[in-house]
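K.L.:
here's a sequence, model it:
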Amino acid sequence: MMTKSIIGKWHGLRQGSVGHRTVADILTGSSFLANMSVTHTYEHIFNKMVSALEWHPDYNLVLIGSRGGDISLVDLKNRTVKLCHRGGGRGQQITDIKCDLLDTNWYYTSSTSGKIIKQRLDGRDEIILKDTYISDEFYSSSRFSCIDVCPQRKLLVAGDSRGTIHLMPSCESESLVNSKTNCFSIGVHNSNILHTEFNKFNSDLFITASIDCTAKLWDTRMFSSHCSKPLLNIRHSHPLNSATFSLVNGSTLLITNYFDEISVYRGPNWQLERCIKHCHEQTQRFCLLKAKWHPLCELFLIGTFSSNPSVSGHYYDRPQAVDVIDPQNGQIKSSLSDGNPGVISISQFNTSGDIIAAIKGQNLIIFESIDSD
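P.N.:
Next comes the predicted model:
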């Protein structure tokens, strides 16, 4: 049943093969990884570190945002970089980017400036969905850390630095956005929410992960400004970077903590299946290291880092890898690196699963599966 669902999903993405790879290669999870290597590096795209990355539904396009608030569109086919939005500099960090799947000319961003914005790729138009800036006091009451969008419900969820969840329409019109009755906020965590995500197979469910060491599962039908009781409250011993549902079946949940553990839970009861030990220590020098799923098979990838020199060396003078891991047994299927010093802080497969976009400082690195012929 799982294989049929994967192939069905695959058929809607591209016909026949993934670049040089067949569906069988992707399902086995070994052949395409064995031949992955760096095909191009886009250097110093911004004058500040890259802080967010999202693949566009067109598998050749990547959106990236910086700590200065800049947003650019990278075209892998033509190897061009186009500035979509000029940021304001300090205090404007782009914390998350999501594409509008109903109209791929638009995308959404969250930032530490306290704004949730829907913008056009050509930079000609934008709609501010949420703005917490208090003009009289010259500061933002909330810094947004993460967002996700559910196209089926036309709903956007955002998490902020105070542990508050904001639910709002993903915006059909300005008048709908400006209507306060269509947007509400409620505190659900004791500290910064670093990740929120809808379940792609059940649009009623979304999850939040926080620095307060908890991940909470919510049902939108039971969620209101007067009630905030989660379906499930998962407590850990360390702060959490992310909680993400499998893109293959929606019933496997990965929770990444701040330090050295990735927990695997299985639905529908969301019981802990295993804990995978993996070095991905958090430091303010680079962005959160989060596990990200492959879109067509149950593999995930995450960058590596340890502050212990005996484990990984000093990150600034020694190459660090991004690991592709099998959640069934915790086995590392492949470790990818460009061979240059530094930590790969953000990494993500494209929609067809044969290309990885990875961030190292101000650089975007592209890994592709290439035939060895």
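K.L.:
alpha carbons only for contacts and neighbour counts from here, please
P.N.:
OK.
K.L.:
show me where this protein has helices.
P.N.:
2-13, 23-28, 31-34, 174-178, 309-312 (DSSP state H).
K.L.:
rebuild the ones you listed as TSV, extending it with distance to S372 and mean neighbour count.
P.N.:
Shown next, in TSV, are the helices of the chain (distance: least, C-alpha to C-alpha, whole Å; neighbours: other C-alpha atoms under 10 Å):
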stretch	distance to S372	mean neighbour count
helix 2-13	24	14
helix 23-28	14	16
helix 31-34	10	19
helix 174-178	52	14
helix 309-312	30	11
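K.L.:
one more, please, to line up against the first structure:
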Amino acid sequence: MSSRQTRARVNASKENMETEDKEEEEGDVDVSEPTEEDEDEDDASEPSEDDEEAEDSDFMKEIVMKKRYKLMRKAQETRKLNLKKYLKRISKISMESQKALAPKPKDLIHSLDLLNRGQYPSDRIRVAAEVCILSDLKEFSMYKLASPFDRRVTAIAWHPDHKATFAAASKNGDIVLWNIEKGEHDDFIHGMGPGGSIQAMKFSDRNTKQIYTASIDGTVSVKDFEGHANSTIHETPNFMVHWFTALDKSQLHNVLLAGDNQGFLYQFPLDLLTSNDHGKIKLHSSKITHVELSPRTPWEFVTASVDATVKVWDIRKMDPKIPLHTLQHDKPVNSAYFSHQRGDRLLTTDQHSQIRIYKGNSYVQERIILHPHRQFQHLTPIKASWHPLADLVIVGRYPDPNFPGFIQGERRSVDVFRAETGERSAAVVDPGVSGILSLNYFNSNGEALVSGMGQHLVIWKNVGKHEVVKEKLAKFRSRMGGGGSGRGGGGGGGGRRKRGKKGDEEDEDDDPVSKKKGKSGAKKGKRTPAKRSMEGNQRHEYVKEYYGKDIQCQSDMKLSVCTADKASKVPPHVKKCLGNVHDDILATYYGCGTPFPEGLEGSKILDLGCGSGRDSFVLSQLVGEQGMIVGVDMTPEQSGGELFFSDMYASLRVPEELKRDKVLWGEGLGGALWWEDLHTICQELGFWPPLIKEVLPIHVSEEALQRLNPLHCRRTVKDLPEGLRYVSVTYRMFKPEGKRASTTMAAVYDGNLPHSPDALHFAHDLFFKTGVAKNLSSDLVSILGSSRFGRYFTFGPVVEGEPVQEIVKIDPFGLQK
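P.N.:
The predicted model follows:
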């Protein structure tokens, strides 16, 4: 193309841009533009081609910069307009807010006028807005409970244009596009299954029927809600080593940012997403959990990491050694969000109990809000977010008995804090919502809140005051359904995925062991039975192969961790039952204790993880003809009001490296649960704290580790994390049944329980002598009174001067001899 043709195109672009500016910037702040005389001025002499090309290049840059400026201005004006509309609407329903406003109507109008013209409102108007919003939030209740997934929700994103539509993603990689006004999903994109968890997603500004995703399958992708083929922007060479955990985009800078589990940040140009052109730079020492661009300062962005730091960067000049600011935390950090209204505050959430707020250009720590939201591996990490119209912090509560100020029976609510004071000013709660609300995000006008609760989506609204407007609903449906978009009614790949069995799920977000190694066809959501087996059952297959092929009898075990019952004191009546079990069954027993409680006559028992069936054969003799025993192996479900079992426990959380080791997992070391997590699980399932029945030591020696197959594990004791120990514990747990006791009482054991005529050793620290009264707390009274043991006890008034036995959380490692 000649330079004259290029110049003609540029001049045409100039004219189009001027027309758009006049149409879109009516009444806006003036932007300096060249005059007609400047644009049309021509020299008498013909300019050189070099001069023309330089001028063309400069002008194209000017076009791009003006376009970017208008995008930024549009976002700012949208936020101001939302707050203005909200104040007009909400101030009519709150007498309290009317008192907080200026005494004369002209003051409010004047303040809103300043806000609309781009000036910050006064403190009084900001406080008034918060009072209005808080009054509104106190009326929020559950509007809809949806369950589109068969695994937990991992990411949520509101549609940028349609305030009643949001997208949610799951641990299986599924994505649902949900329409609040319709009360159903518009589209459904099927994921790859286990190993395809989507960690973050953002709608595309260029095509809002598409969404960018970051996944632990090692891909950054573009998913299409109209049924078109999904495209992969980038795929890591080895998804077992590198996978993606965070995502954000900037139309202004034409860039898509993605963080991975190794602390690297990737930069993809939005106009070249189909190429491999990207930048990669290491910003953190470990996993990046969150990345977000600033709405106020468009060249700034923030990253959060499990290395316990939050860092602020300048996207124009990236130097990993020189962040603009480094904000050190005490614990790993889940998220870092800029405030919506001004963008001058930064909100961070750690993995235990701190929410921090930083303010200003220097990111000075404004305050720390103590809040219970501890990390748990089977729970989507809790992330505090902002209300879109005011500096209010929105975060899900995870009640913790060890947290200061804990109140027995406190609800799992969505808490609302004022950033200005740090006080908890409201809580969104509903009797029908009992789970932990990990993710909580408002739409842009603050009228609806969506929460991720396990595999469910909870939609909250002030139903009494903000009912659906039919006119808006009709308009919305015409916009979403018109033009042959293929939405709704199964179009574009919609429809809920048929739920399969969940028994083979592995519920750990960042553990790539459960990911499949062959990924052909995964990008299109095809999931054959063979692939599902590779994806969802890999760990189970490891264990099946290990115990079915590698281990043929107890002598094949390389460590002694699963034969701890040899050290247990087996009661005589149980030894007699063991004598009736076939030698082949006894030889293939790999249990970690002797889970045979007292008084089993007539009981119905489920033996989970029964293996070869040794315990099931013994229990069948103990329950008698009127009882029943069912043995189940390789299933995660648990049931019943009482659980009594033995297993191996660790002194701290087992690192991911050990979990991924096939032999260590098979031997029990890799999959051992941290004993404190057991208490957490009990609380989650509604059980009373577990009671220790028996503790047996497990010694992991240098000699034992050397016996492991060197092809799978080349380790020494020094390779194990400092302080990591193992122990076999037999626990008994009870789930409340019926009405709880409200007072402390004395209990007397009558000695009628078979095989325990003189005393009942109920738990490690709870021993009953026949005929001797013992004062018990109300919880212990409830356990004994409502369980099968109730018929062997008599309850009466407290014995004066005697101590009261409580349920105490005991560290089993402190009980080893």
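K.L.:
sorry, back to before: let me have the helices of structure 1 in a markdown table, extended by distance to G267 of structure 1.
P.N.:
Below are the helices of structure 1 laid out as a markdown table (distance: least, C-alpha to C-alpha, whole Å):
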| stretch | distance to G267 of structure 1 |
| --- | --- |
| helix 2-13 | 14 |
| helix 23-28 | 22 |
| helix 31-34 | 28 |
| helix 174-178 | 34 |
| helix 309-312 | 34 |
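K.L.:
which residues touch the alignment partner in structure 1 of T245 of structure 2?
P.N.:
Taking TM-score structural alignment, the alignment pairs T245 of structure 2 with S145 from structure 1. Each residue near S145 of structure 1 by C-alpha atoms under 8 Å, 6 or more residues apart in numbering is listed here: 95-96, 110-112, 158-161, 192-195.
K.L.:
for T380 of structure 2, same thing?
P.N.:
152-154, 438-439, 454, 509.
K.L.:
ok, H185 of structure 2 touching A167?
P.N.:
No - at 9.3 Å, H185 of structure 2 does not count as touching A167 under the criterion of C-alpha atoms under 8 Å.
K.L.:
what sits in contact with each of these two?
P.N.:
Both H185 of structure 2 and A167 are in contact with 176-178, where contact means C-alpha under 8 Å, 6+ apart.
K.L.:
ok, and the contacts of T380 of structure 2 in structure 1?
P.N.:
Using both residues aligned by TM-score structural alignment, their matches' C-alpha atoms under 8 Å, structure 1 keeps these contacts from those: 154, 438-439.
K.L.:
can you put the shared contacts of H185 and A167 of structure 2 in CSV and add neighbour count and distance to D391 of structure 2?
P.N.:
Shown next, in CSV, are those (neighbours: other C-alpha atoms under 10 Å; distance: C-alpha to C-alpha, whole Å):
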residue, neighbour count, distance to D391 of structure 2
V176, 24, 29
L177, 24, 28
W178, 23, 27
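K.L.:
using a markdown table, lay out these together with distance to K280 of structure 2.
P.N.:
As requested, the shared contacts of H185 and A167 of structure 2 are exported to a markdown table (distance: C-alpha to C-alpha, whole Å):
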| residue | distance to K280 of structure 2 |
| --- | --- |
| V176 | 31 |
| L177 | 31 |
| W178 | 34 |
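K.L.:
just the ones of those residues in strands?
P.N.:
Among those, DSSP state E puts 176-178 in strands.
K.L.:
which SSE is E694 of structure 2 in?
P.N.:
strand 691-698 (DSSP states H and E).
K.L.:
now that strand: which residue numbers in structure 1?
P.N.:
Under the criterion TM-score structural alignment, strand 691-698 of structure 2 matches nothing in structure 1.
K.L.:
okay, buried residues for the helix or strand following that strand please.
P.N.:
Following strand 691-698 of structure 2 in sequence order, the next helix or strand is helix 702-706 (DSSP H and E). Of the residues in helix 702-706 of structure 2, 705-706 count as buried by neighbour count, 16 or more other C-alpha atoms under 10 Å.
K.L.:
same check, this time on stretch 308-323 of structure 2
P.N.:
Those would be 308-315, for stretch 308-323 of structure 2 by 16+ other C-alpha under 10 Å.
K.L.:
widest-spaced pair of the residues you listed?
P.N.:
The two members of the buried residues of stretch 308-323 of structure 2 with the most space between them (C-alpha to C-alpha) are A308 and I315, at 21.7 Å.
K.L.:
need the longest strand for structure 1.
P.N.:
Longest strand in structure 1, counting by DSSP E: strand 202-210.
K.L.:
what's the mean distance for it versus structure 2?
P.N.:
On superposition with structure 2, the mean distance recorded for strand 202-210 of structure 1 (mean C-alpha distance after the TM-score superposition for structure 1) is 0.7 Å.
K.L.:
could you tell me where that strand falls in structure 2?
P.N.:
Under TM-score structural alignment, the match for strand 202-210 of structure 1 is residues 297-305.
K.L.:
residues contacting the matching stretch, please?
P.N.:
Contact with stretch 297-305 of structure 2 is made by 252-253, 263, 284, 286-294, 310-316, 332-336, as judged by C-alpha under 8 Å, 6+ apart.
K.L.:
please apply the same query to stretch 166-173 of structure 1.
P.N.:
129, 149, 154-159, 176-177, 182-186.
K.L.:
rerun at 7 Å
P.N.:
Residues external to stretch 166-173 of structure 1 that are found in contact with it (C-alpha atoms under 7 Å, 6 or more residues apart in numbering): 149, 154-159, 177, 182-186.
K.L.:
just the buried residues of these.
P.N.:
Restricting the contacts of stretch 166-173 of structure 1 to buried positions leaves 149, 155-159, 177, 183, 186, with burial counted as 16+ other C-alpha under 10 Å.
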